[in-house]
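Asker: Just a sequence and a predicted model for now, questions to come.
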Amino acid sequence: MSKSFHPPSQEKPYRILGVQQIAVGSPSLAGLRSLWIDTLGAKEVKTFKSESENVDEIVTTLGKGVASVEVDLMTPLDPSSSPKVDSPPLNHIGLWVTDIRACVDHLEGEGYTFTPGGIREGASGHDVCFLHPKPREGKGGEGVLIELVQAPEKVIEAYETLEEL
């Protein structure tokens, strides 16, 4: 017996527009580069290092223009420290959101928990925050670290012009 999906009746003060990025981790940045850039053809955009986030990262993209998806290739600066950006190997998924502040306020009101750090500038220059994958209290990402990414106006405008498949 299949269940019908019924969207919540409450109007939300934000919209999720689609996937902004995926982040994959490995102990070997060279292995990630070989697979994603050399073999699959991702375009290297920039590199990013953060000791506080324990990450050495290559930011790449697949696709074109506002329809491109960022693929972040990550390895830990210190494999013995946290966070463990290479475990699990699919580290997190990022979602474009029209109004990150309204989204966070709404989700917190619904009992969702975010990781420490609040809304801040991410590696690609967009405001970001992370829904906790497994909070001790409250609701979370059901085991998945979810990054909410403030969509720039050009992404929001392009989304408005898209047609359904």
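Answerer: Yep, that arrived.

Asker: CA atoms for contacts and neighbours, from now on please.
Answerer: Noted.

Asker: show me the contacts for the most centrally placed residue in the chain.
Answerer: Centroid check for the chain by C-alpha atoms, centre = their mean gives residue 94 as the closest residue, at 1.8 Å. Counting by C-alpha atoms under 8 Å, 6 or more residues apart in numbering, residue 94 makes contact with 19, 20, 21, 22, 146, 147, 148, 149.

Asker: I figured the first one was touching residue 71, is that so?
Answerer: This points to residue 19. No: with contacts counted by C-alpha atoms under 8 Å, residue 19 stays clear of residue 71, the gap being 10.6 Å.

Asker: More neighbours: those two, which one.
Answerer: More crowded of residue 19 and residue 71, by other C-alpha atoms under 10 Å: residue 71, with 23 against 18.

Asker: Same question for the more buried one, what's its three-state structure.
Answerer: Of the three states, residue 71 takes strand under DSSP: H, G, I helix; E, B strand; the rest coil.

Asker: so residue 123 makes contact with residue 48?
Answerer: Yes: taking C-alpha under 8 Å as the definition, residue 123 is a contact partner of residue 48 at 6.4 Å.

Asker: Those two: which is more packed in?
Answerer: Legend: neighbour count by other C-alpha under 10 Å for residue 123 and residue 48, higher for residue 123 (17 against 14).

Asker: then this one, side by side with the first:
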Amino acid sequence: MRFDHVGIATRDADTLADLFGTLFDAPVAHRETFDGLDVTFLDLGNGYLELLEPLDDEGEGAIPRYLDREGPGIHHVALETPDVAAALDTAREHGVALVDETPRPGAWGHEVAFLHPKSTGGVLVEFVEH
């Protein structure tokens, strides 16, 4: 596995993309609307910053709930794996609580699955298969 991206919950992806683009020389690599979110990936050269902005402040979903509870900030850390299902099996074998029992579609056409932060030191971990 290798580092893929850090997901950042925000209420203003455009402003944050402009700031991080300027500060880190990180151009927009990909942008899409996915699962009620404006999702923007900024290319750092060795990974990405994923900006996650809800399309609707009243919307349902993990990111609006996170923003209401915690405010803007780091939401998750993502690790690239060649096989999300196998990575989930390994986590399961080690007693790690899973958010996703099986891989599911994620942004940018990737397969993803999340590990529950109660089993990972308070960090929401995402497995990503390109």
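Answerer: That came in fine, so what should we check first? Source: prediction; values computed, not measured.

Asker: on that earlier part again, please produce CSV containing the contacts of residue 94 of structure 1, extended by secondary structure.
Answerer: Shown next, in CSV, are the contacts of residue 94 of structure 1 (three-state DSSP):
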residue, secondary structure
19, strand
20, strand
21, strand
22, strand
146, strand
147, strand
148, strand
149, strand
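
Asker: Residue 65 of structure 2: neighbouring residues, count only.
Answerer: Residue 65 of structure 2, neighbours per other C-alpha under 10 Å, totals 15.

Asker: Assign it to helix, strand or coil.
Answerer: Following three-state DSSP, residue 65 of structure 2 is assigned to helix.

Asker: now swap in residue 17 of structure 2 and tell me
Answerer: Taken by three-state DSSP, the conformation at residue 17 of structure 2 corresponds to helix.

Asker: separation between the residue in structure 1 that it lines up against and residue 105 of structure 1?
Answerer: Counting by TM-score structural alignment, residue 17 of structure 2 lines up with residue 33 in structure 1. Residue 33 of structure 1 sits 37 Å away from residue 105 of structure 1, going by C-alpha to C-alpha, to the nearest Å.

Asker: Likewise for residue 122 of structure 1?
Answerer: For residue 122 of structure 1, the distance to residue 105 of structure 1 - C-alpha to C-alpha - is 19 Å.

Asker: And residue 154 of structure 1, by the same measure?
Answerer: Using C-alpha to C-alpha, residue 154 of structure 1 is found at 24 Å from residue 105 of structure 1.

Asker: ditto for residue 146 of structure 1
Answerer: From residue 146 of structure 1 over to residue 105 of structure 1 (counting by C-alpha to C-alpha), the distance is 16 Å.

Asker: Tell me which of those two has more neighbours.
Answerer: Neighbour tally, residue 146 of structure 1 and residue 105, criterion other C-alpha under 10 Å: the higher count belongs to residue 146, 22 against 12.

Asker: So what does the more buried one match up with in structure 2?
Answerer: Under the alignment defined by TM-score structural alignment, residue 146 of structure 1 corresponds to residue 125 in structure 2.

Asker: quick one: contacts for that match?
Answerer: 76, 77, 78, 79, 114, 115, 116, 117 are the contacts of residue 125 of structure 2 under C-alpha under 8 Å, 6+ apart.

Asker: Looking at those, which are in strands?
Answerer: Residues of these located in strands (DSSP state E): 76, 77, 78, 79, 114, 115.
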